[in-house]
Every structure is written in structure tokens, then in C-alpha cells.
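1. Any chance you can model this:
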Amino acid sequence: MHTAANLSKRSWRKLLLTAIIWILALLFFAPIYIVILNSFKTKPELMVSAISLPKSIDFGNYATILTNNDFFPSLLFSVFIVAVTTTLTILVSSLAGYSLARWKSKFSGAIMLVFLSTLFVPFQVYMVALIVIARDLHLTGNAIGLILIYIALGMPVPIFLYRSYAYAMSTEIEEAAAIDGCSRLQLFFRVVLPLMKPITATVAVLNALWSWGEFLVAFLVYGNHKPMTIPLSQQYFFGTYNQQWHLIMTGFVVSTIPIVIFYILMQKHIVKGIAAGAVKG
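-> The predicted model follows:
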């Protein structure tokens, strides 16, 4: 009796949990569904109803967006900014995180604490000072300045992740490589960094997602210089196509496709890395 009652209770809990998950998933995907749905509508159809199906699949909105003179330069510029920022962030943070993990000193934890403490300070607190310093260093209005500031702002979390991951790594392989004559840099790039592939994929995804959609820093540091990043170009896009929500939503869809593809590709590596690490452990 007790066993049957326990099984029934567990079944109801599982059913309730499944229902809650489905409800949350629907709430999460509802805005995405509405945006994609309305990207295939004409303006009159959208004005009638935002949730009804389009009368026909029309790619005219996408043709308008793709033939816009500012779209492709902004897309390529955003890809360049994200690629350089992510690559340099991975390079610097992996070196810093690994060094802090292998540095047997009380100062290692203190330095890490200083890095993490910056996360508790809102950007608006030091925003003005950052812009003043960037202007004095001639880093405003150019891509190099934007990349350097992105790297600086996005560094604490990757360093923390690499340091934590390096702590859990065995030092036997490193010691064997050192005995074979590897220098410190050879040891890191040939042995350590390949072993850090799972956390590297995680850092790449987090950094790319942030820098791709970031607006405020780009607006303050880079301004209205051309080519613009995707978030900056969308601001002027709204002004050009004011009240034309079918085109605005189409712009949202097109601008998110590259980063979604990147996330899907990298997610596979993250899952494989986590699974490999679990089996090894």
C-alpha cells in the first residue's frame, strides 16, 4: 500500500514538474514566436493582429533588410568585434586563470578576490570615469578602443572560470611535459589549453553573447561612427523605419541568426566536454 502510494505521489510530482517546465518554455518562446511570425507579415496584416498566422509566406521584409546599405557592413563589423574580443579574452583570461591556480601563494586568492569584486560595482558608477580615461587615451570613436574596453569589462568571470577549472586539473601531465623539456608557454599552449576546451567553449559563448548584443558601452565609446555594431545600427534603423514593426521584427530575426548559429555549434562542444569530464572523474 505504502509503495503504491509513494509511486503515485512521485508520478504526480513528475507530472506537475513537467507541466511547469512546459509552461515556462512556452512563456519563454512566445516572444520569439511572435517576432518570427510577424517578420513574414505585411504592415496591414500586423496592424490587424500580431498573433495570427500570415496569409502567405512573404520574404519581402527580409529582402528589404538584406538590401539595406548599412546592414551588411554592420553585420561584418559586429562579427569582427566579437571574434577579436572573444579570442583575446580567451587568450588573456586563460593565461591569468591558470597562473593564479598554479601560483601557490596567499596573494593568488587576494588577486582573484579583487577581480571578482569588480562584478559588484554597477557599470553606471564608473561609466563617466571610464569614458574620460578612454577619451584621454584616444580610444573613443575607433574599433581598437571598443575591443580593449570590452576585454577589460569582460575579464573577471572568464578568469574565475579558468582558475576554478585549472584547480581541478591533474598536474601529472604538466609535470611529464616539463620533464620532456617543454617551456612554460609550450606547456600551456600544447598541453594545458587543449585540456581546457570545455571551459574555453563556455567562455567563448558567454563572451560572444554579451559583446554581440551590448549597446551602452558601444554607444558611449564608439558613438555613431560607421560601420556600426548591430545594436547601434538598430537604433538608427528604428528611426528610419518608424512604426514599420514588420521590418523592425525582421531586423531582429536577421541580426540574431549569426549568434544563434554560433551558440548551437559551441553548445555541442560544451556538452561533450562536460560529459568527458564527468566520465574521467
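2. hey, let's count contacts and neighbours off CA atoms from now on
-> Noted.
3. okay but Gln233 is in contact with Ser74, surely?
-> One thing to correct before we go on: residue 233 is Ser, not Gln. Yes - in this structure, Ser233 sits in contact with Ser74. The criterion is C-alpha atoms under 8 Å, and the distance is 6.8 Å.
4. Please work out how many residues are found near Leu37.
-> Using other C-alpha atoms under 10 Å, the number of residues around Leu37 comes to 20.
5. What strand or helix carries it?
-> Leu37 belongs to helix 2-38 when assigned by DSSP states H and E.
6. Pretty sure Thr42 sits against His246.
-> Yes - judged on C-alpha under 8 Å, Thr42 makes contact with His246 at a distance of 6.4 Å.
7. Comparing those two, which residue is more hemmed in?
-> Set side by side, Thr42 and His246 give different neighbour counts by other C-alpha under 10 Å, the larger being at His246 (25 against 20).
8. now Ala25: how far from Met169?
-> Ala25 sits 36 Å away from Met169, taking C-alpha to C-alpha, to the nearest Å as the criterion.
9. Just want to know which of these two has more residues nearby.
-> Comparing Ala25 with Met169 by other C-alpha under 10 Å, the one with more neighbours is Met169, at 14 against 11.
10. compare with the first, here's sequence two:
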Amino acid sequence: MNLSVRGKRRLKAAVTNGIMMAIMIFYLLPFWYVVNNAFKERSYISLQPFTINLDIFTLDNIISAFSKMNYPAAFFNSFAVLAISCLIFILLGSMTAYGIYIADHKFFNRLYVLFVALIALPFQAAMVPLVTLLRTLHLSDNFLGLALIYSAMFMPFIVFLYTGFMRSLPKELMESARIDGCSYFQVYAYVYMPLLKTVTGIVLVLRGVYVWNDLQVPLIVINNPVRQTLQQRLYVFAQSRIGNFDLVFAGALLTCLPMILLFLMMQKSFIKGVMAGSVKG
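-> Sure thing, here's the model as predicted:
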């Protein structure tokens, strides 16, 4: 009986690992295709698309794409949008969740339900009113306006995460801090926010990567070429060089490289945060 159970568990583990390996290969193949062909001349891409040969290795594509895309300026634009968006995500999301948590009132509980329900609202349904509102407030073609659009898109999900995590913490922490003389804001800043590092990290990674890689929202908000993000610059760059796959692959690699490097540097912290969150849940 025990041998049968062990056999079933091993079979289940083998099947699960096989499926995960297939998914990993499915995601890695397109990335390898881009990385491999970004360092080749155009004539070799169709001849050797999946193999790399040091004899045909070249950095000319990277250098040319870096220069023609005006990469430093576009990188700064994307970084500015990402920084402003993440700041709004953390401050407004955590403070809204904190207010819902400490009030514990029917009105705020219903407000929380409304926030959760808004997660199902697609961006396309609110796209036209949001863009019209930005123009009315003179925030169109502006980094802050773009960040506010992302905040409107993701705030329900962020409030949901922060509120759920706060409700898993004992309220005795707040009561003890209040007895010691802390104000509600001090309790939020010095007691709860340090305990919310896990969910904050998850918000930064999940929503931050989306903001960096998004093309749709910048296309409808940013019109000034000087303020274009990396994704917009890559889109324009690829449209003007149809057939020049060597330069397009090089530009795509330069665009996604910052997020790849960031994940490689922070993967241990991210994994620890996910594990801590799963244990708390």
C-alpha cells in the first residue's frame, strides 16, 4: 500500500515537473530567439535562427539600436513613469487599506467590496473617460498623468492585497502602539509598513513589470516624441525598420534588459517574499 502511494506521488511529481519544464521551454524559446539574433548580421538570421556562432557574433546591432532609439532619454522616461507609479501604488494603496482596516465599519467594508469588484472592470471600458479627464486636468502628455492612469487601473488589486494582508495581522499590535502614545499615522508608518514588506515587494514586481512593459497606455497618453517611453520608442523604431530584424531584435533586447537585470539581482528577495506570503496566508 505504501509503495503504491509513493509510486503515485512520484508519478504525480514527474508529471508536474514535466509540465513545468514544457511551459519554461515555451517561454524561453522566443527569448532565446531574440537574444541569439540580436548579435547577428541580417543575412545570418534566416540561415541560423536558433544557433549562435562566435565567428558571426557582432555588437554592431546593439550599438546601432542604442543610438537610433536614443536609448538614454527613453530609459529615463520609462524610469520616471515607473518611479512615480510605484510611489502612488505603495502610498495610496497601503493607506487606503489601512483606513479600511482600522475603521472596521459597514461603510468602509462596503467600500472595500466595491474596490474588489472594480478588479473585474476592463481598462478599455474606462479608457475614453480617463483620457478625457486627463485632458481636462491638463495632465495629458505628462508623466504624472500616465502614472495616474496606471494607478486607476491597478489600485483595486493593490488595495485588495494590502487589506487582506493587514487583516491577517493581530490588532493587538495597533492597540499596544496606541497605548504607548503613537498616533494612527505613526502606527501605520512604524508598525504596519515594516510588516508589509512582503506585499509591497510583490506589488512592485508584479505591477512594476507591467508598467515598464506596457505599450497601450503610453500610446494614448503620450504624444510628444521627447517624452516617449522605451516601449513606444521600440514600437516606432520597429515600424520604421520593417525587415531589419537584426536592429529590431537588438532594440527589443535593450528594452527588456533592465527588468531582466533587476529580477536577477532581486530574485532571492522576491522568492523569500512569495514564500513568506504563502506561509502567512
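11. Overlay them and tell me the TM-score.
-> Once the chains are overlaid, their TM-score stands at 0.91 when taken by TM-score structural alignment, normalised by the length of structure 1; 280 aligned residues with a C-alpha RMSD of 2.1 Å.
12. what's downstream of the helix holding Leu37 of structure 1, the next helix or strand?
-> Moving toward the C-terminus from helix 2-38 of structure 1, the first helix or strand encountered (DSSP H and E) is helix 43-48.
13. That following helix vs structure 2 - mean distance after superposition?
-> Aligned to structure 2 and superposed, helix 43-48 of structure 1 gives a mean residue distance of 1.1 Å (mean C-alpha distance after the TM-score superposition for structure 1).
14. How far away from the center of its chain is that helix?
-> Centroid separation between helix 43-48 of structure 1 and its chain, computed with C-alpha atoms, centre = their mean, to the nearest Å, is 34 Å.
15. Tell me the buried residues in it?
-> Of the residues in helix 43-48 of structure 1, those with enough neighbours to count as buried (16 or more other C-alpha atoms under 10 Å) are Lys43, Glu45, Leu46.
16. which among those gets closest to Ser11 of structure 1?
-> Nearest to Ser11 of structure 1 among the buried residues of helix 43-48 of structure 1 is Leu46, at 43.3 Å by C-alpha to C-alpha.
17. Which residues are in contact with Asn207 of structure 1?
-> Thr86, Gly154 (C-alpha atoms under 8 Å, 6 or more residues apart in numbering).
18. if we go to 6 Å?
-> For Asn207 of structure 1, the contact set (C-alpha atoms under 6 Å, 6 or more residues apart in numbering) comprises Thr86.
19. aligned partner of it in structure 2?
-> Matched by TM-score structural alignment, Asn207 of structure 1 corresponds to Arg207 in structure 2.
20. Show me how far the helix or strand harbouring its match is from its chain's centre.
-> Under the criterion of DSSP H and E, Arg207 of structure 2 resides in helix 197-213. Going by C-alpha atoms, centre = their mean, the spacing between the C-alpha centre of helix 197-213 of structure 2 and its chain's C-alpha centre is 5 Å.
21. contact partners of the helix or strand following that helix?
-> With elements assigned by DSSP H and E, the helix or strand that comes after helix 197-213 of structure 2 is helix 216-221. Outside helix 216-221 of structure 2, the residues that touch it by C-alpha under 6 Å, 6+ apart are Ser140, Asp141.
22. so what's Tyr112 of structure 2 closest to, chain neighbours aside?
-> The shortest distance from Tyr112 of structure 2 to any residue that is not its chain neighbour, by C-alpha to C-alpha, 6 or more residues apart in numbering, is 7.1 Å, and that residue is Ile100.
23. wait, isn't the one you found in contact with Phe107?
-> No - under the criterion of C-alpha atoms under 6 Å, Ile100 of structure 2 lies out of contact with Phe107, with a separation of 9.2 Å.
24. Neighbour count: the two, which is higher?
-> Neighbours per residue (other C-alpha under 10 Å) separate Ile100 of structure 2 from Phe107, with Ile100 holding more: 22 against 11.
25. where do the helices sit along structure 2?
-> According to DSSP state H, structure 2 carries its helices in the segments 2-37, 42-45, 60-68, 71-103, 106-117, 123-136, 143-167, 172-179, 184-187, 193-195, 197-213, 216-221, 230-239, 245-280.
26. will you turn those helices into a markdown table that also has distance to Ile52 of structure 2?
-> Compiled in a markdown table, those are given as follows (distance: least, C-alpha to C-alpha, whole Å):
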| stretch | distance to Ile52 of structure 2 |
| --- | --- |
| helix 2-37 | 6 |
| helix 42-45 | 10 |
| helix 60-68 | 15 |
| helix 71-103 | 26 |
| helix 106-117 | 48 |
| helix 123-136 | 41 |
| helix 143-167 | 39 |
| helix 172-179 | 58 |
| helix 184-187 | 56 |
| helix 193-195 | 47 |
| helix 197-213 | 27 |
| helix 216-221 | 33 |
| helix 230-239 | 23 |
| helix 245-280 | 14 |
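27. Thr51 of structure 2 is nearest to which of the ones you listed?
-> helix 2-37 (7.1 Å).
28. hmm, back to that, the helix holding Leu37 of structure 1 relative to helix 245-280, how many degrees between them?
-> In this structure, helix 2-38 of structure 1 runs at an angle of 140 degrees to helix 245-280, with axes from the mean of the first three to the mean of the last three C-alpha atoms, to 10 degrees as the basis.
29. Buried ones in helix 2-38 of structure 1, by neighbour count?
-> Neighbour-count burial for helix 2-38 of structure 1, with 16+ other C-alpha under 10 Å as criterion, is recorded at Val35, Ile36, Leu37, Asn38.
30. same thing with stretch 238-245 of structure 2?
-> By neighbour count with 16+ other C-alpha under 10 Å, stretch 238-245 of structure 2 contains the buried residues Ala238, Phe245.
31. That stretch: end-to-end distance?
-> Across its full length, stretch 238-245 of structure 2 reaches 8 Å between end residues, using C-alpha to C-alpha.
32. repeat for stretch 38-45 of structure 2
-> Using C-alpha to C-alpha, the two ends of stretch 38-45 of structure 2 sit 9 Å apart.
33. Give me the distance between the most centrally placed residue in structure 2 and Ser168 of structure 2.
-> Of all residues in structure 2, the one closest to the mean position by C-alpha atoms, centre = their mean is Val209, 2.3 Å from it. According to C-alpha to C-alpha, Val209 of structure 2 stands 27 Å off from Ser168 of structure 2.
34. Could you report the neighbour count for Leu216 of structure 1?
-> Counted with other C-alpha under 10 Å, Leu216 of structure 1 comes out at 14.
35. Quick check: the gap between the aligned residue in structure 2 for it and Ile119 of structure 2.
-> With TM-score structural alignment defining the correspondence, Leu216 of structure 1 maps onto Gln216 in structure 2. Look at Gln216 of structure 2 and Ile119 of structure 2: by C-alpha to C-alpha, they are 19 Å apart.
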